[in-house]
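Participant: When you get a sec, could you give me coordinates for this:
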Amino acid sequence: MKKLKNESHSFLDSANGPSLEEINNTVSIPESNSFWKNLLAFSGPGALVAVGYMDPGNWVTSIGGGARYGYLLLSVVLLSSLIAMLLQYMAAKLGIVTEMDLAQATRKYTSKRVGIMLWIVTELAIMATDIAEVIGGAIALNLLFGLPLLVGVILTIFDVLLLLLLMKLGFRKIEAIVMGLIFVILIVFVYEVILAQPNMSHLMSGFLPQKQLLSHGELTMGLGIVGATVMPHNLYLHSSISQTRKYNRKDKEEIAKAVKFSTWDSNIQLTGAFIINCLLLVLGSALFFGQGENLGTFTSLYDALKDPNLAGSVASPILSVLFAVALLASGQNSTITGTLTGQIVMEGFIHMKIPTWARRVITRGLSVIPVLICTIYYGGNEAALDNLLIYSQVFLSIALPISMIPLVYFTSSKKLMGDQFVNPKWVTGLGWFCAIALTGLNIQLIIETLS
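Facilitator: Below is the predicted model:
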C-alpha cells in the first residue's frame, strides 16, 4: 500500500466525490443529547448491514450444519458474529472519520493495478452473494406459487424494479422496509424453534468450541457459516452508508457522536442477526439432527416441516409456508443491499459511474448465468443449486481477508484516523488476529479439498 500521508480529508477530496452521492449527508439527526432520540436517528444502516448476515446463504449453511452436526457449530456462529461486530465497527468508523468508503480508501492508497485486482475479487464476492439471493428467491417462488425453478431464476432479474422504486421513496424508507422484513424473519423462526423444543443443555454447550471442528466436513461447513455470516461486501457497504447522516463534519465532537451511535446501531442489529442464525441452526438440529444427508435442499426442508415422520408432532403446512415466506423476504432484503454495494465498489475502485438500473441489471445478469447453467444442466435439480450455494459461501470466506486487511490497516493508522479515532491497540491486535486466523483456516481448507 502507498504510504499514508499526514493530511486531512473532506468528502470532496476523494477521487470520485462522496460515496453514494445521492444519499450521502441526507438524513437529519436531532439537536439533542437524548440517548434514545439519537439512537433512533442513527438506526438504519446497521439493519442494511445485518441483512447480509441472514441471507439465503446463511439458511442452507446454518440449517444444514444443525441437521448434520447438531449444536456443534453454534460456537462458529458466535465467533463469526463477534468478528462481524468488530469489523463493522471499524468499517463505519472509517467512513465517518475519513469520509471515504473502504473501496475509495483502498484505491487511494494502492496502485492502479492492485486496485483493479481487488475490485475483481470484490465483484466476484458480490456475485457469490447474488447467487445465494437468486437461488433462494427462485426456490421460494417455486414453493409458494409452484413456478418452475428456471422461471423463478429468470424472474429474479427483474427485482431491479423493486430497488428503483424504493430509491425514489428515500433512504429512510428503505431502512424501515428492511427492518420490517427482518422482523418478519425473526418472528417466523422464533415461533418454529419454540415448537421444536430444543434440548437447552445441549444447545448451551454448543457455544463452546469443540475438537471436531478441525475435521474436514465440519471445517467446510464451519467456513461456509463464516462466509455466510461475515460478508466481505458488508464492509464496503457500511463504510459508505454510515455517511448518510447529516451532522457537522468538521466538529470532532459531532464525529465522535456519529461513531458512537453508529456502533450502537450496528451491534444491536448484528445481535438480531446472530439470534436469527442461531435459530436457523437450532431448528435444523432440534428437528432434523441425523437426517442432514436427506435435508440438503430448501425444498426438502420445506417438505420436512409438514411431514410428521420427520418433524414429529410440530409438523404443519403452516410452518412450511412461513418458512418459504421468510426465505422470500430474506432474498429481497439482500437484493437491496447487494445493489448498493455494487455501486459503491464500482465507483470506489475504478471510478466508474453508471445508472443504478444498469448496474443492477449487469450484476444480477452475471450472477444469474451460473445459476441458469446449473439449473438447465441438472434439469432443475435443486440439490445441485444448493451445492452451488454452499460453495459460493465458502468462496466468500476465502475473499474475506482481502477486505479485512485494508480495513484493519487503515483504521489503525494515526495519520489517517487521527489520535482520537485510531483503533486502540487491543482492537488492532484482534483485527490482525482474525485476519491471520481466517486466512490460515482457508488455506487448510483448500489443501484438504485438493488432496
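
Participant: CA atoms for contacts and neighbours, from now on please.
Facilitator: Fine.

Participant: what about residue 446, how many neighbours?
Facilitator: 13 (other Cα atoms under 10 Å).

Participant: does it sit in a helix or strand, and which one?
Facilitator: Element membership for residue 446, per DSSP states H and E: helix 425-450.

Participant: all strands of the stretch 51-200 of the chain, in order?
Facilitator: With DSSP state E, counting those that start in this stretch, there are no strands along the stretch 51-200 of the chain.

Participant: how distant is the helix holding residue 446 from the center of its chain?
Facilitator: 19 Å (Cα atoms, centre = their mean, to the nearest Å).

Participant: buried stuff in it?
Facilitator: Applying a neighbour-count criterion of 16 or more other Cα atoms under 10 Å, the buried positions in helix 425-450 are 427-428, 431-432, 434-435, 438-439, 441-442, 445.

Participant: Check stretch 8-17 too.
Facilitator: 11, 14-17.

Participant: which of the residues in the longest helix seen in the chain are buried?
Facilitator: As assigned by DSSP state H, the longest helix anywhere in the chain is helix 252-288. For helix 252-288, burial by neighbour count (16+ other Cα under 10 Å) applies to 255-288.

Participant: Just send the buried residues of helix 425-450 back as a markdown table, with distance to residue 299 too.
Facilitator: Listed next are the buried residues of helix 425-450 as a markdown table, based on distance: Cα to Cα, whole Å:
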| residue | distance to residue 299 |
| --- | --- |
| 427 | 42 |
| 428 | 43 |
| 431 | 39 |
| 432 | 40 |
| 434 | 35 |
| 435 | 36 |
| 438 | 32 |
| 439 | 34 |
| 441 | 31 |
| 442 | 30 |
| 445 | 28 |
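
Participant: one more to line up against the first:
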Amino acid sequence: MDHYTHPASQHPSVSTVYPKNLVSVPGRASFWLRRFLAFVGPGYMVAVGYMDPGNWATDLQGGAEFGYTLLFAILLSNIMAVILQALSARLGIVTGHDLAQACREWLPGWLRMPLWFTCELAIIACDLAEVIGTAVALQLLFGFPILLGTVISVFDVFLVLLLMRWGFRALEAFVMTLLGIIAVCFGIQLVASSPEVGEILKGFLPSSQLITNSDMLYVAIGIVGATVMPHNLYLHSSLVQSRDYERTYDGRKEALRWATWDSTIALTLALFINAAILIVAAAAFYRTGHHDVAEISDAWRLLSPILGFGLASTLFAVALLAAGTNSTVTGTLAGQIVMEGFLHLRLPYWARRLVTRGLAVLPVLIIVGFYGQGKVGALLVFSQIVLSMQLPFAIIPLVMFVSSRKIMGAFRLSRPWIIVSWVVVAIIVGLNLKLLNDAVIG
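Facilitator: The predicted model follows:
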C-alpha cells in the first residue's frame, strides 16, 4: 500500500493555499469522537455553497407557487450533492491532488486552459450571486441602495485576510458560526409559520405533478441545477488535505470515513435550511394566495405582516447577509485552489479576491445603473445558468478519476458506486441542459 505515499507527500495544495500548518489529528489510541472532531470543518465550508442566494430564489419561488410539493426536488438534489462531495473528498485524500491538480495531471494538455476558463467563469458567477445577496441584505437591513451595497461588498476582502491570519481552524469556526446563525433564523421562522406537518412529509415524496406540470418541472430543474456548485468539488478535494492524517493506506481509509461523515452531516444541515426556506414560503405565501413571490425583497416585505411576527423579516435578512458573507471565505479559497491547480500560478489573497469580486461587481453596477434594481433578480438567474453550464466540466472528470484503478488503486470505486455516480452525472447534466435550453429559448 506504499503506492499511496508518494503523491500526498508533496502536499501540492496544502503548502500554499492554507494559511497555517496542517490541523493536527489525535493519535489512534484517542477516543473516536476526538478523532472525528479533528476532521470536522471542510464539510461545513463546502455546505456554504448549497445555500447561496441562487438557492434562496428557487426555493422561495417553489414554495410560493407550488406549496410543499417541491421538497422532493430539494431532497433529491441534496442526495446527489452528498454523493459528489464524498467522491471529491475521496480524490483529495487518496491521491493528494485536488480536482484542479488532477485535471492538470491526468487530462490531455489541450483541455487544461478551457477547463480553467470555465471554472473561473463559474467562480465569478457564484461571486455574482454573493454580491447580489449581500447588497440586497444590506438594503433590507439598513436601507442602503443596491449600488452602495454592491460597492460595500468589495471590502469583504479585508475580512478574509483577517481570518486567514488567525489560521485555518478560525476560518472554519467563522463559517460554522454563520451557518448556525442561518439555521437559528430559519428555525424560528419555521416555528412561526406553523406549517402543516402532514403536507411537509408528503412533499418529500415524489409526485406525478413533477412530470405532468411543466411549470413545476421547470422550477424543480432550477432547484436541482442551482444546488451542486462546481467550485465546491474543487474546494472540497483540497480542504480535506488540511488534516495531518497518516499518508498510509489505513490513515487514508480512516480520513476518508471521517471526511465523508463530516460532509454528509454538513449537507444535511444545508438540506434543513433549503427545505426551511421552501416550507416558510409555502406556509406564508402559498397558503395565503401570494403565489407570485419570487424575489427575495418581496419575500422580506411580506413575511412579517403575513406571519404576524415582527422579527420574521429581520431574521430573514440577517440570514441572507450571513449566507453572503460566508460565501466570501469559501469563494476566495476556491479561486486560489483553481488558479494554482490548473496554472501553478499564485496571487496574494487580496489581489485574487479583488479581481474576482471586481469582475462580479461590474455587471451588477451596469445593470442597476441602466435598468434599475428591478433587474437584479434576472441577473441572479443568469448567474445560475452560467453555473449550470460549467457543472459538467467538473463532475465528469471527477467521476472518471475516482473510477480509475490506475489513479485510485485499492480505493477505486466499486462497480455499483461507479454506476450510481454516472447515473447522478447523467441526471444533473440532463437537468442542467434542459434548464439552459429553456432559459435560452425563453
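
Participant: Residue nearest the middle of structure 1, spatially speaking?
Facilitator: residue 52 (2.2 Å; Cα atoms, centre = their mean).

Participant: how much space between it and residue 242 of structure 1?
Facilitator: Distance of residue 52 of structure 1 to residue 242 of structure 1, computed by Cα to Cα, to the nearest Å: 16 Å.

Participant: ok, now residue 248 of structure 1?
Facilitator: Applying Cα to Cα, the value for residue 248 of structure 1 to residue 242 of structure 1 is 14 Å.

Participant: what about those two, which has more around it?
Facilitator: The neighbour count for residue 248 of structure 1 versus residue 242, taken as other Cα under 10 Å, is higher for residue 242 (27 against 12).

Participant: contacting residues for the aligned residue in structure 2 for the more buried one?
Facilitator: Using TM-score structural alignment to pair residues, one finds that residue 242 of structure 1 aligns to residue 240 in structure 2. Counting by Cα atoms under 8 Å, 6 or more residues apart in numbering, residue 240 of structure 2 touches 39, 42, 89, 92-93, 259.

Participant: ok, so of these, who is nearest residue 99 of structure 2?
Facilitator: residue 92 (7.3 Å; Cα to Cα).

Participant: Per the alignment, name the residue of structure 1 opposite residue 47 of structure 2.
Facilitator: Per TM-score structural alignment, residue 47 of structure 2 is aligned with residue 50.

Participant: let me redo that: residue 156 of structure 2
Facilitator: Checking TM-score structural alignment: residue 156 of structure 2 goes with residue 159.

Participant: any idea how far residue 397 of structure 2 is from residue 89 of structure 2?
Facilitator: 14 Å.

Participant: ignore the last one, residue 171 of structure 2
Facilitator: For residue 171 of structure 2, the distance to residue 397 of structure 2 - Cα to Cα - is 29 Å.

Participant: So for those two, which sits in the more crowded spot?
Facilitator: Taking neighbours as other Cα under 10 Å, residue 171 of structure 2 and residue 397 compare with residue 171 leading, 21 against 17.

Participant: Show me what that one lines up with in structure 1.
Facilitator: Match for residue 171 of structure 2 (TM-score structural alignment): residue 174.

Participant: next one: residue 356 of structure 2
Facilitator: Checking with TM-score structural alignment, residue 356 of structure 2 has residue 363 as its match.

Participant: excluding its backbone neighbours, what's nearest residue 199 of structure 1?
Facilitator: residue 286 (7.3 Å; Cα to Cα, 6 or more residues apart in numbering).

Participant: And residue 418 of structure 2, by the same measure?
Facilitator: residue 403 is the one closest to residue 418 of structure 2 (Cα to Cα, 6+ apart), at 6.3 Å.

Participant: Tell me how many other residues surround that neighbour.
Facilitator: Residues lying near residue 403 of structure 2 (other Cα under 10 Å) number 24.

Participant: okay but it is in contact with residue 410, surely?
Facilitator: No: with contact defined as Cα atoms under 8 Å, residue 403 of structure 2 does not count as touching residue 410 (10.8 Å).

Participant: Kindly check the end-to-end length of stretch 10-27 of structure 1 for me.
Facilitator: First-to-last distance for stretch 10-27 of structure 1 - Cα to Cα - comes to 18 Å.

Participant: Same check on stretch 146-158 of structure 2?
Facilitator: Taking Cα to Cα, stretch 146-158 of structure 2 runs 21 Å from one end to the other.

Participant: sorry, back to before: where does the longest helix of structure 1 end up in structure 2?
Facilitator: Per the alignment by TM-score structural alignment, helix 252-288 of structure 1 matches residues 249-285 in structure 2.

Participant: Over to stretch 86-94 of structure 1?
Facilitator: Under TM-score structural alignment, the match for stretch 86-94 of structure 1 is residues 83-91.

Participant: what number of residues lie near the aligned partner of residue 135 of structure 2 in structure 1?
Facilitator: Residue correspondence to structure 1 (TM-score structural alignment): residue 135 of structure 2 is matched to residue 138. Residue 138 of structure 1: 24 surrounding residues under other Cα under 10 Å.

Participant: picking that back up, would you enumerate the residues in contact with the residue nearest to the centre of structure 1?
Facilitator: Contacts of residue 52 of structure 1 (Cα under 8 Å, 6+ apart): 228-229, 231, 234, 334, 337.

Participant: If anything else comes up later, I'll come back, but that's it for now.
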